[in-house]
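> Whatever this is, show me its structure:
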Amino acid sequence: MNRLLDRNDNLSIIIAGIFAIIIGLGVARFAFTSLIPSMLVNHLDITFAGILASLNFAGYLSGSLLSIFIKDINQKVLLFRFGVVLAITSTLALALNSNDTVWIVARILAGFAGAMTFVVGSAIVMTKLQMESKTKAMGIHFSGIGFSILTTDLINRYVLSSGGSWQDSWLVLAIFAFVISIYSVYILSFDKKVKQNVVKHGFDKSIFTFFVVLLIIVYFAEGVGFVVQGTFLPDIINNLPGLEGYGNITWTIVGLAGIPSCIIWMRLAHKYGSVNIIIIALLIQTLGILIPTMTSNLYLNLLSGVFFGGTFVGLVALFMNLGGQLAKSNPVVLMGALTTSYGIGQVIAPLYSVYLIDKFGNYDYALYLTAFIVLGGVVLLLFAKKFETHKI
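Sure, this is the predicted structure:
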């Protein structure tokens, strides 16, 4: 027990980091996807749901870009705490108010909170961990993304199956986030102010080789590929003939598949090269996107959840790791470019999706376009390999 309350113990740091991801990504982001089918029944329409998702990602993008340029670890701790408070209060707003304007503001703030708790929180975890090689530990930390989906979905399913409403789910989620935040905020801080020498690097445009520019474009395609299923998957499955009610089971499977994915993909990248493994992961994701358009077979559509959960977490780690290798002494600029590209894809995808859903009355064309964009990323990456001479 003493070990779990030790701010400097690696186990407590990893647990607190996973709790932070559950708060910032699970409660403030992915719970919305889990609750979409229920909210569509008596509050949202699909167009407004898409707009809210887009705004959430816009908030996340702005927070991610801000966090990249904050170097002082003491400021990061303050931003992290602010993000935790914002995640909880923006969730409470959804439970206690049904006004559209309030929801718009709440989802933007929830997105910003997600960046503070995930991006900034991960930086604090990385700083606090005391071990020679932190790669494996950070792989466990990022498994928190899968845990965040699984945990919040199970909470929502329990509340709804017990006769509660989606408002009750948001309230329970806010209370749950508050409880685990006490531990997370306590552990992810320092006993005293940290003295840190910040090394500043000038802008080095030489890192933006033709290969890197194409990689940034491909990461935009992955931002698109992540969002459509990441926003609508439960409702996509529920709308297939004979699969009504199976949407949340598929979403649970997404969370389960996401837990080990980062560790598996990173190991494969180390053995076979990052670019090769990114291409394979993108192809698997493309197939997962297309499955609901081709069949209403239950097991194949559950497999689409496995493909989605098993790729999107790992792809973020793969791109960030590859970007770090290519950035030389200027990681901030390249990471900022990659994050911006991915974020723009996240913001755009829900908007074209709701347009196509409204126009054609189903999800098929939104999924076709999404798969086409991700597949285009694969083609670009195959082309880009010719311009990269190093083994990556």
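> From here on, just use CA atoms for contacts and neighbour counts.
OK.
> In stretch 227-246, which residues are buried?
Within stretch 227-246, the residues scored as buried using 16 or more other CA atoms under 10 Å are 227-240, 246.
> How about residues contacting it?
30, 32-34, 36-37, 50, 53, 247-248, 250-251, 289, 292, 296, 298, 301, 308, 346, 349-350, 353, 363, 366-367, 370 (CA atoms under 8 Å, 6 or more residues apart in numbering).
> Go through the buried residues of stretch 227-246 and name the one nearest residue 183.
Nearest to residue 183 among those is residue 230, at 28.0 Å by CA to CA.
> immediately after the helix or strand where that closest one lies, which helix or strand?
Using DSSP states H and E, residue 230 falls within helix 210-238. Per DSSP H and E, the first helix or strand lying C-terminal to helix 210-238 is helix 247-272.
> who does that next one touch, helix- and strand-wise?
helix 135-142, helix 144-161, helix 210-238, helix 274-294, helix 298-326 (3 or more CA pairs under 8 Å, 6 or more residues apart in numbering; DSSP states H and E).
> Also compute the angle for the first one relative to helix 144-161, please.
Going by axes from the mean of the first three to the mean of the last three CA atoms, to 10 degrees, helix 135-142 is angled at 20 degrees with respect to helix 144-161.
> which other helices and strands contact helix 135-142?
Right, helix 135-142 is packed against helix 10-21, helix 247-272 by 3+ CA pairs under 8 Å, 6+ apart.
> residues of the last one that come out buried?
When neighbours are counted by 16+ other CA under 10 Å, the buried residues of helix 247-272 are found to be 247-263, 265-266, 269.
> now it and helix 298-326, what's the angle there?
Going by the same axes, to 10 degrees, helix 247-272 makes 40 degrees with helix 298-326.
> for helix 247-272, the distance to its chain's centre please.
Distance of helix 247-272 from the chain centroid (CA atoms, centre = their mean, to the nearest Å) equals 13 Å.
> Please apply the same query to stretch 191-208.
Here stretch 191-208 is found 25 Å from its chain centre; the criterion is CA atoms, centre = their mean.
> Just the buried positions in that stretch, please.
207, 208.
> Show me the contact partners of it.
With contact meaning CA under 8 Å, 6+ apart, stretch 191-208 is reached by 71, 72, 73, 74, 326, 327, 328, 329, 330, 333, 334.
> compare with the first, here's sequence two:
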Amino acid sequence: MSIRTSLWIAAGLAMAPAIALGLARFAYALLLPSMRTDLAWSYTDAGAMNTANALGYLVGALIASQAATRFGAKRAFLAGLLLTAATLLASGLTASFTWLIILRVIAGITGAVAFVIGAAFTVAAVPRNKPASIPLAMGVYLGGGGLGIVISALVVPPLLALAGWRGGWIILGAVSFLGAVVALPALRRIQAPAPRPQGDGQKGWSLRFLLPVVVSYGLFGAGYIAYMTFIVAYLRSRGLDAFDISVFWACLGTASLIAAFLWSPLLARFKAGWGLVAALGIVTTGALLPVVFDGKTAAFFSAWLFGGSFLAVVAAVTSFAGKAVKPHALTAVIAALTVSFGLGQCIGPVLSGAISDGPHGVQTGLLLSAGILLIGAIVAIFQREPTLN
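All right, here's what the predicted structure looks like:
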């Protein structure tokens, strides 16, 4: 399979992060201010919604490999996309806190299954004799998350004025169903990662070797999701209006799309954990800017820096896994990394939300987010380069 074909497949499979991340998770930040006002939520309540989604994502990561084996990787991938779309649609049909929590959990489970399998498909589509192309393929795949952010920035804010947050959820569900259809041609073309060779008793990867990346990825999960959950509410509290928020969110999504092509050659050159260190360093800077400096300029710079690097963290981790593990272990190791990421995401929103309900407000929760991201960058320094895959 040529590199061009691999990238075409990655672009189609990118509907998984577009739906699971861009629409099902990140777009919640756009709906949150309206939901908090209408439903009288505290920041802790608001954070609990994304913690529920993260808990589901953790469960989905744990079962993704088994689901791919039992039902077939392609069926599990498509089912994950369709079920995620259905939960978004259903979220616009209820105001019950309990039902919204349940739907967020389900969206997390199904989204994680699709994301993990899609990431394994993307790495497997790259010829084994061209590992330097893995970061580019993963950048294209993860660019789907940025596409989802841009789409939500275009469709959600106008609907809030016309149909409220319920209309926002319904349109997100409809767009997600369309995205599942777009993924079908690539899904038909891809081949599942090769199974473990007969007589090979090794699982193909070592948790001990990958431990710095695993821990760093978990810290990233805790830090970045707090920013993505509360940054819109924070900016609204600092005087930015609906138009400013739309521009901010569109900048963040556009930056993550462009970054797929800017980061890929850099990640191909970085050794050991230094690609992860670089990406996390810029994410941390982006998270700090709107807290340290006031005004629209700082907010928009934050959007470009954070948006241009947070998906690069995922690309750095997945690309490193592609170099460090055997082909048959890709789905399992990506699932294991996503479990760590999911654990961080479970902790981040509710911890940041609880702190944001304190006397110093959401600004303190965002500072905590940046601190956790910085620790993740420090941990990644200790990751060694794999000697042989």
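> Are any of the contacts of stretch 191-208 of structure 1 buried, and if so which?
Neighbour counting by 16+ other CA under 10 Å classes 71, 73, 74, 326, 327, 330, 333, 334 among the contacts of stretch 191-208 of structure 1 as buried.
> Need the nearest residue in space to the fourth one, chain neighbours excluded.
To tie it back to what came earlier, the one meant is residue 326 of structure 1. Of all residues not flanking residue 326 of structure 1 in the chain, residue 207 sits nearest, at 7.1 Å (CA to CA, 6 or more residues apart in numbering).
> That neighbour and residue 274 of structure 1: what is the separation?
Distance of residue 207 of structure 1 to residue 274 of structure 1, given as CA to CA, to the nearest Å: 18 Å.
> what does residue 285 of structure 1 give?
Taken as CA to CA, the span from residue 285 of structure 1 to residue 274 of structure 1 is 16 Å.
> ok, those two, which is more surrounded?
A direct count of neighbours by other CA atoms under 10 Å for residue 285 of structure 1 and residue 274 places residue 285 higher, at 27 against 21.
> which residue in structure 2 lines up with that one?
Under the alignment (TM-score structural alignment), residue 285 of structure 1 maps onto residue 283 of structure 2.
> about what we covered before: make JSON lines out of the helices and strands packed on helix 247-272 of structure 1 and add distance to residue 58 of structure 1.
Putting those into JSON lines (distance: least, CA to CA, whole Å) gives the following:
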{"stretch": "helix 135-142", "distance to residue 58 of structure 1": "22"}
{"stretch": "helix 144-161", "distance to residue 58 of structure 1": "19"}
{"stretch": "helix 210-238", "distance to residue 58 of structure 1": "12"}
{"stretch": "helix 274-294", "distance to residue 58 of structure 1": "23"}
{"stretch": "helix 298-326", "distance to residue 58 of structure 1": "17"}
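> can you tell which of these is closest to residue 101 of structure 1?
Proximity to residue 101 of structure 1 (CA to CA) singles out helix 210-238 among these, at 20.1 Å.
> okay, the angle between that closest one and helix 274-294?
Relative orientation of helix 210-238 of structure 1 and helix 274-294, computed by the same axes, to 10 degrees: 30 degrees.
> So residue 62 of structure 1 versus residue 123 of structure 1, what's the distance?
Distance from residue 62 of structure 1 to residue 123 of structure 1, by CA to CA: 17 Å.
> I should have written residue 30 of structure 1 there, sorry.
Per CA to CA, residue 30 of structure 1 is found 21 Å from residue 123 of structure 1.
> Counting neighbours, go ahead and name the busier of these two.
residue 30 (23 against 19).
> Now for the more buried one: which residues touch it?
In this structure, residue 30 of structure 1 makes contact with 148, 149, 152, 230, 231, judged by CA under 8 Å, 6+ apart.
> now do residue 187 of structure 2
Contact analysis of residue 187 of structure 2 by CA under 8 Å, 6+ apart lists 9, 12, 13, 74.
> likewise residue 113 of structure 1?
Applying CA under 8 Å, 6+ apart, we find residue 113 of structure 1 in contact with 24, 28, 60, 63, 82, 83, 84, 86, 87.
> ChimeraX command to pick out the buried ones of those residues?
A single ChimeraX command selects the buried members of the contacts of residue 113 of structure 1 (16+ other CA under 10 Å):
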select :24,28,60,63,83,84,86,87
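> So which of the contacts of residue 113 of structure 1 sit within helices?
Judged by DSSP state H, the contacts of residue 113 of structure 1 include 60, 63, 82, 83, 84, 86, 87 as members of helices.
> Show me which of those residues is closest to residue 223 of structure 1.
Using CA to CA, these come closest to residue 223 of structure 1 at residue 60, 12.5 Å.
> Hmm, the closest one is touching residue 111, no?
Yes - the criterion here is CA atoms under 8 Å, and residue 60 of structure 1 meets it with residue 111 at 4.1 Å.
> returning to what we had before: is it possible to export the helices and strands packed on helix 135-142 of structure 1 to JSON lines including distance to residue 381 of structure 1?
Below are those laid out as JSON lines (distance: least, CA to CA, whole Å):
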{"stretch": "helix 10-21", "distance to residue 381 of structure 1": "30"}
{"stretch": "helix 247-272", "distance to residue 381 of structure 1": "15"}
